[in-house]
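> Fold the following for me, if possible:
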Amino acid sequence: MDPTLTDTIDMYGDPLAFRVKQGGAAPNSGHATIKVEARQMASHQKEAVVTEGEGGGAWRLTSDEGRHLKGTDLAPFPLGFFNAGMQSDLYGRIRTIAAARNVALDDVTVRLVNHYWLTGSFIQGTGEGHAESPDIEVQVASRAPSAAIEALVNAAMDSSPAIAFARTPLAGNTFALYINGRRRTVEGVANSPAPDAGDPYRIYAHAPRPLDPNARRDLIVKTGQVEQGEPQLAGPTVTNKLIRNIFGEGRPQGREGQFCTDTWLGVPGASHFKLVSDEGGKGAAPTGLSLLSAGIAFCYMTQLSRYIENMKMNIRAVRLVQFNPYVFSDKARVEPVDTHLFLNGDAPDETHLQLLTIAARTCYLHAAAKTPVEPNLRIVHNGNALARAA
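So this is what the prediction gives:
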């Protein structure tokens, strides 16, 4: 963690999430790229501006870590964003396909458990993240035949870019590194072919503030529910493997396409957070893919800050710009993530290069991007289980 950083996510008393730019409807067809511009703040706090495609609106989102990582626990942890985003995007595909097939849905509940584990040491620079198949349960209340519901959910899985992220090995993720304002060639990962990205520090003269002074305050909320037990500090070295299970349960909020997820980390003392997204095209909240994309950036930044702290690197003021391309169709696809990392400090260039590489290797969501896994799907129709993937 960078002791020189004093800005906090709550320094203005603003909501934890709010709109910063009005734009067109969030992308839902063809090819679109979600852009994440993020910065490290005090402790493990992070802030991002997420732009939903070319000409799309933009949202300010915030993240933190719990007490097990010595965070302040004010905002959702990075993997919670990913969990909520995956649920929301799947729900959006279910909703869209149901309307196209004239299938009436009385209620939908999505339950998701993501599984990750870590090996190695943050002190020695040997940490490595791993991802396993997520468990997804979709509960549907509907008078439609069970066969129609099963076909509907499976079609939604295929058309969800979030599910495609789990299924697709993204071995071609690319990186760019800027050290004290100058771009350097990276090593150990693929170099980004893209032109220089704008440094968020220079793009934003001031911290983002709500476009609407009366912006709703319920898009991200700490619910007050806490897992039983006392938090245990995560050590810098894992002797065997450290398992992290991320839980989430989401349901529609109203009839206009908004979706509300309760997500939490499966460790003692972990707080629950509620995240609201919009899959109805109204722009009332970020889309699920925006939450998911932000989660990838936030997770990478947590690993960067943990290595800086544990390896005592003279590096500060971490920022990044991340481009997440998605292809929308009945067979959705994702394309490699392009990450531009901005670092400042007096450490040698080799240390900055090392940090980029080892943090990418440790990041759970970069591991998930590289590791194709088939979700374990369970469909429940009117209380009766229909299918579960082998």
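
> C-alpha only now, for contacts and for neighbours.
Will do.

> buried sites along the helix or strand harbouring residue 306?
Using DSSP states H and E, residue 306 sits in helix 288-310. By neighbour count on 16 or more other C-alpha atoms under 10 Å, the buried set for helix 288-310 is 288-310.

> Same check on stretch 141-161?
By neighbour count on 16+ other C-alpha under 10 Å, the buried set for stretch 141-161 is 141-142, 146, 149-150, 152-153, 155-161.

> cool, stretch 209-218 as well?
Along stretch 209-218, these residues count as buried under the neighbour rule (16+ other C-alpha under 10 Å): 209-210, 216.

> Surely residue 45 is in contact with residue 66?
No: using C-alpha atoms under 8 Å, residue 45 is not in contact with residue 66; the gap is 10.2 Å.

> Could you also give me the structure for this next sequence, so I can compare it with the first?
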Amino acid sequence: MRLGENIIAESGVAPFFRVSNPEAVGLTPPENRLGEAARTWVRSLSGFQKEALVVSARSGLMWRLVSDEGAYLSGHDAAPCPLAFLTTGMIAGYMNEITALAAARGVEMRGLKLTQNNYYTMQGSMRKRTMVGGALPVELEVEVDCDLEDTALTQLLMEAVAASPLNGLMRGVLPSLFTLTRNGGRIATGAAQELSGEVIPDPSGAAPLPEDTDLTLIERLGMSPRKEVAKGTAAAASSLSDEQDRTLNPAAICTLREDGIKEIEQHLYSPHGSVFRFLSDEAPVAGGMGRAPDAVSYISAGIGFCFMTQFGRMASMEKLDLPAYSIVQDTHFSLGGASGGTGQAGTADPVETHVHLQTTESDDVARDMLDVSEQTCFLHAFCRTDLKTRLKVTRP
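A predicted model of the protein is given here:
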């Protein structure tokens, strides 16, 4: 049985687009502290369907994205799952840095193809409050034909991986910061670390309008191939069981089109789900043309979508009253070491999230919802875990 209505498919609104009226929407970019910053607003639509608006402080571009879940969470599979967006943004960021560093050093990369596997864990019991989401090291395979010797090629690729802005969230431990608002009034957080300063409210301006484009930014291509994943899952509603000990495996394959757009085929091996094709392009200020969402926009949307899913999952499993919920999230990254010309490894600040809940539940239950959602969110686990990317280099 599917949860909620299929609003994404039935609303008549294009699911993915560059927003033509960003100033009118009322979602202003955050202060740009490190070189690139994004503000992401995510709201629940129905069931596990969510809508996000992401605006860049560097470029001013705003993107509208939506996310859904497959049968494993009783979703409609009308859009990619949250983890797909981070995996897509991550591999797009790696492609940016590899091509920029190679160009800077005069190295021709022929037939460049990236294949990435992300792994996450979910262990424990929701009822006992022992359920915890985790993140495991990332696997990146680079297939390329070039004139560098193996050692020099591997060194270049390792430097490019470290130069990625997302490197700042992966390396080191960055616990996220939160504010919590229940029915319009701010309340103290519980175990979740509180963010000082004013609450950022939901945007209250005009509805976002799409810019004209001939591109299909994201589309479903069918089901992912079957792959054996240790502790993998495929059963319907398996992600809603109280006791869990499972491994999740989203993956992506990234190539460069002749027009410079990155084409990313995203697979979901565990829980078994769909293949979606994403397009990615950096903004003009970053050397692209802004024809599709950039790496940081996909990353930021992914973190917000995943965190929001945990609220919906908990409310469904615990039968809590949560008719409306949303977040405003700020992410801060350095420019890419190669693509941004800094020559440094990528850095990031902790993710800052303002949580807005509409609920008849008590303040204590609202705090519990935040604590459990942070504890079970794979991508907040990604931020608070020191992770490395395991690199494999192959030649055709």
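
> Got a TM-score for the pair?
The TM-score (TM-score structural alignment, normalised by the length of the first structure) is 0.88; 372 aligned residues with a C-alpha RMSD of 2.6 Å.

> thinking again about what came up before, mind listing which of the buried residues of stretch 141-161 of the first structure are in helices?
Using DSSP state H, the members of these that fall in helices are 146, 149-150, 152-153, 155-159, 161.

> What is the nearest of the residues you listed to residue 38 of the first structure?
Within these, the smallest distance to residue 38 of the first structure is 22.2 Å, found for residue 161 (C-alpha to C-alpha).

> re the thing from before, same list, the buried residues of stretch 141-161 of the first structure, but as a markdown table with distance to residue 321 of the first structure please.
Conversion of those to a markdown table gives the following (distance: C-alpha to C-alpha, whole Å):
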| residue | distance to residue 321 of the first structure |
| --- | --- |
| 141 | 41 |
| 142 | 42 |
| 146 | 44 |
| 149 | 40 |
| 150 | 39 |
| 152 | 36 |
| 153 | 34 |
| 155 | 33 |
| 156 | 30 |
| 157 | 29 |
| 158 | 28 |
| 159 | 27 |
| 160 | 24 |
| 161 | 20 |
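
> Closest one to residue 123 of the first structure out of those residues, please.
Nearest to residue 123 of the first structure among these: residue 161, at 35.7 Å, using C-alpha to C-alpha.

> What residue in the second structure is paired with the closest one?
Matched by TM-score structural alignment, residue 161 of the first structure corresponds to residue 165 in the second structure.

> Please enumerate the helices of the first structure.
Using DSSP H, helices in the first structure cover 78-100, 146-159, 161-167, 200-203, 288-310, 349-362, 364-370.

> for those, which one sits closest to residue 2 of the first structure?
It's helix 288-310; of the helices of the first structure, that one is closest to residue 2 of the first structure (C-alpha to C-alpha) at 7.6 Å.

> returning to what we had before: so for residue 23 of the first structure, which of the helices of the first structure sits nearest?
Of those, nearest to residue 23 of the first structure by C-alpha to C-alpha is helix 288-310, at 14.2 Å.

> What lines up with residue 368 of the second structure in the first structure?
By TM-score structural alignment, residue 368 of the second structure lines up with residue 354.

> dump the residue contacts of residue 181 of the first structure.
Counting by C-alpha atoms under 8 Å, 6 or more residues apart in numbering, residue 181 of the first structure makes contact with 342-344.

> ok, so of those residues, who is nearest residue 18 of the first structure?
residue 342 (24.6 Å).

> Quick check: chain neighbours aside, which residue is closest to the corresponding residue of the second structure for that closest one?
Applying TM-score structural alignment, one finds that residue 342 of the first structure aligns to residue 356 in the second structure. Setting aside the residues directly before and after it, residue 356 of the second structure is nearest to residue 181 in space (C-alpha to C-alpha, 6 or more residues apart in numbering), at 4.8 Å.

> From residue 47 of the first structure, how far off is the equivalent of that neighbour over in the first structure?
In the first structure, the residue matched to residue 181 of the second structure (TM-score structural alignment) is residue 178. To residue 47 of the first structure, residue 178 of the first structure is 19 Å away according to C-alpha to C-alpha, to the nearest Å.

> What of residue 364 of the first structure?
The spacing between residue 364 of the first structure and residue 47 of the first structure, counted by C-alpha to C-alpha, is 19 Å.

> Kindly report the same for residue 96 of the first structure.
Summarising the geometry, the distance separating residue 96 of the first structure from residue 47 of the first structure, computed by C-alpha to C-alpha, is 31 Å.

> Ok, residue 114 of the first structure next?
Counting by C-alpha to C-alpha - residue 114 of the first structure and residue 47 of the first structure are separated by 23 Å.

> Please apply the same query to residue 376 of the first structure.
32 Å.

> try residue 202 of the first structure
Taken as C-alpha to C-alpha, the spacing of residue 202 of the first structure relative to residue 47 of the first structure amounts to 15 Å.

> Likewise for residue 41 of the first structure?
Here residue 41 of the first structure is placed at a distance of 7 Å from residue 47 of the first structure (C-alpha to C-alpha).

> Which residues are in contact with each of the two?
Common neighbours of residue 41 of the first structure and residue 47 (criterion: C-alpha under 8 Å, 6+ apart): residue 9.

> Report how many residues lie close to residue 198 of the second structure.
Other residues near residue 198 of the second structure come to 9 when the count uses other C-alpha atoms under 10 Å.

> counterpart of it in the first structure?
Matched to the first structure by TM-score structural alignment, residue 198 of the second structure sits across from residue 195.

> go on, residue 330 of the second structure?
Aligned against the first structure - with TM-score structural alignment as the criterion - residue 330 of the second structure pairs with residue 323.

> Residue 155 of the second structure too?
With the correspondence set by TM-score structural alignment, residue 155 of the second structure lines up against residue 151 in the first structure.

> For that match, which residues are in contact?
With contact taken as C-alpha under 8 Å, 6+ apart, residue 151 of the first structure is in contact with no other residue.

> Residue 1 of the second structure - nearest residue in space that isn't next to it in sequence?
Nearest to residue 1 of the second structure is residue 74, by C-alpha to C-alpha, 6+ apart, at 6.2 Å.

> List the residues that contact that neighbour.
Residue 74 of the second structure makes contact with 1-3, 236-237, according to C-alpha under 8 Å, 6+ apart.

> for residue 31 of the first structure, same thing?
The neighbours of residue 31 of the first structure, taking C-alpha under 8 Å, 6+ apart as the test, are 325-328.

> 10 Å - rerun?
Residue 31 of the first structure makes contact with 53, 325-329, 332-335 under the criterion C-alpha atoms under 10 Å, 6 or more residues apart in numbering.
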